[in-house]
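Asker: Need a 3D model of the sequence below.
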Amino acid sequence: MSKNIWDSTVPLQPVETSGGGKIVQDFFGLHDTKSAEKAPVIALAAGSKAQNYVDETERQRLNLGKSFPGRLSKVNIRHLTAYIANHPDHGLCLYVDQKTSRPPSEVEIFINGAKNRLVVDTHSFFDRLTNEQVADSLIRSLYSNYERKHVLMISD
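Answerer: So this is what the prediction gives:
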């Protein structure tokens, strides 16, 4: 008897209507059943509620799942996203959100006008940020120092 599907006398139906839903799951293990069982996140917020939700999610992502109360100023430096904040021990700091070879429990911050790098613990850095608003002139100064020294690589 031929094994060619076209020579078969069995009436063929599409997988969707013939109860063949398991075929996708069984086909070489390409279907991830863990993610299939999760319900998709549906955003029900709008306007300022949506912005607050995005900000809170961003804070949790930065601090490894734990929110923090301090104030962050977000700036875009060419292709990078940077955060500027006041820290009681380190003063005005700049944190660049990019992938590094460091473990997630450590962050690299720039201090002293973006001249010096410092590696600190993620939680101890973000949890201790102050609520002081940083002046726009200081943000522009720190932004331009970082861009000149670390992005464009112009030395003093």
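Asker: Could you use CA atoms for every contact and neighbour count after this?
Answerer: Fine.
Asker: my read is Tyr83 is in a helix, agree?
Answerer: No - assessed by DSSP: H, G, I helix; E, B strand; the rest coil, Tyr83 does not belong to a helix; its assignment is strand.
Asker: residues in contact with it?
Answerer: By C-alpha atoms under 8 Å, 6 or more residues apart in numbering, the contact list for Tyr83 reads Leu72, Ser73, Lys74, Val75, Leu94, Tyr95, Val96, Asp97.
Asker: Spit out the contact partners of the nearest residue to it once chain neighbours are set aside.
Answerer: Once flanking residues are discounted, Tyr83 sits nearest to Lys74: 4.6 Å by C-alpha to C-alpha, 6 or more residues apart in numbering. By C-alpha under 8 Å, 6+ apart, the contact set of Lys74 is Thr81, Ala82, Tyr83, Ile84.
Asker: next one: Ala82
Answerer: Lys74, Val75, Asn76, Leu94, Tyr95, Val96, Asp97.
Asker: And for it, nearest residue in space, chain neighbours not counted?
Answerer: Nearest to Ala82 is Val96, by C-alpha to C-alpha, 6+ apart, at 4.3 Å.
Asker: Confirm for me that that neighbour is in contact with Ile77.
Answerer: No - between Val96 and Ile77 there is no contact under C-alpha atoms under 8 Å: 9.1 Å.
Asker: Compare those two (neighbour count), which wins?
Answerer: Under the criterion of other C-alpha atoms under 10 Å, the comparison of Val96 against Ile77 puts Val96 first, with 20 against 14.
Asker: let's see this one next to it:
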Amino acid sequence: MPTTIAFLSGLLFSCGLILSGMSDPAKVLAFLDLAGAWDPSLAFVMLGAILVAAPAFALARKRGRSFDQQPINLPPTRNIDARLIGGCLLFGIGWGIAGICPGPALVLVGLGNAKGILFALSMLAGMLIFEYLERRTRQTTC
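Answerer: Have a look, this model is predicted:
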């Protein structure tokens, strides 16, 4: 049952990304182009997502379990540190250059989009490099 719920949630999310235009890198780049032909429509998509997600996260924190009784693992800390800021900066720079972030990249992969496939492969390489460096750091501190 959890796999079915995850699949249906991902499918709904993907459809929302396609419908809103968030899977179109050109539309995202137009949103980020404040000095040029700025397209504010994605701000409304983000606002809608926040309005849906905020109460859902509040409910999840209270319940501690999903509706199918799976444990919910929310981040244990709310600390803002250099590592978090650095990650945000890297994410934002990548988003600004490509006009793609992880969710829409997977939608583009599913659509067979070459730019999305290249982005997803690069994202996967970055995650593997991160895991490798994390393991090395843990080994040297132990």
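Asker: Just give the TM-score of the two.
Answerer: The TM-score (TM-score structural alignment, normalised by the length of structure 2) is 0.24; 64 aligned residues with a C-alpha RMSD of 5.3 Å.
Asker: Tell me the one of the contacts of Lys74 of structure 1 nearest Val24 of structure 1?
Answerer: Nearest to Val24 of structure 1 among those: Thr81, at 39.5 Å, using C-alpha to C-alpha.
Asker: For Ile139 of structure 1, see how far away that closest one is.
Answerer: Note on Thr81 of structure 1: its distance to Ile139 of structure 1, by C-alpha to C-alpha, to the nearest Å, is 13 Å.
Asker: the more surrounded of the two?
Answerer: Between Thr81 of structure 1 and Ile139, counted using other C-alpha under 10 Å, Ile139 has the larger neighbour count: 21 against 13.
Asker: what's the following helix or strand after the top helix by length along structure 1?
Answerer: As assigned by DSSP state H, the longest helix anywhere in structure 1 is helix 48-62. Once helix 48-62 of structure 1 ends, the next helix or strand along the chain (criterion: DSSP states H and E) is strand 73-77.
Asker: distance of Gly86 of structure 2 from Phe130 of structure 2?
Answerer: Separation of Gly86 of structure 2 from Phe130 of structure 2 (C-alpha to C-alpha): 13 Å.
Asker: Run the angle between the helix or strand harbouring Tyr143 of structure 1 and strand 73-77 for me.
Answerer: Using DSSP H and E, Tyr143 of structure 1 falls within helix 136-146. Relative orientation of helix 136-146 of structure 1 and strand 73-77, computed by axes from the mean of the first three to the mean of the last three C-alpha atoms, to 10 degrees: 40 degrees.
Asker: Which elements pack onto helix 136-146 of structure 1?
Answerer: In terms of contacts (3 or more C-alpha pairs under 8 Å, 6 or more residues apart in numbering; DSSP states H and E), helix 136-146 of structure 1 is not packed against any helix or strand.
Asker: Mind listing what's buried along it?
Answerer: Ile139, Leu142, Tyr143, Ser144, Asn145, Tyr146 (16 or more other C-alpha atoms under 10 Å).
Asker: Count the residues that sit near the closest residue to Thr33 of structure 1 other than its chain neighbours.
Answerer: Excluding the flanking residues, the one nearest Thr33 of structure 1 by C-alpha to C-alpha, 6+ apart is Gln25, at 7.4 Å. Neighbours of Gln25 of structure 1 under the rule other C-alpha under 10 Å: 14.
Asker: Then Leu80 of structure 1?
Answerer: Using other C-alpha under 10 Å, Leu80 of structure 1 has 12 other residues around it.
Asker: ok, it touching Val96?
Answerer: Yes - under the criterion of C-alpha under 8 Å, Leu80 of structure 1 makes contact with Val96 at 7.0 Å.
Asker: Could you list the buried residues of the helix or strand containing Thr4 of structure 2?
Answerer: Assigned by DSSP H and E, Thr4 of structure 2 belongs to helix 2-20. Within helix 2-20 of structure 2, the residues scored as buried using 16+ other C-alpha under 10 Å are Ser14, Leu17, Ser20.
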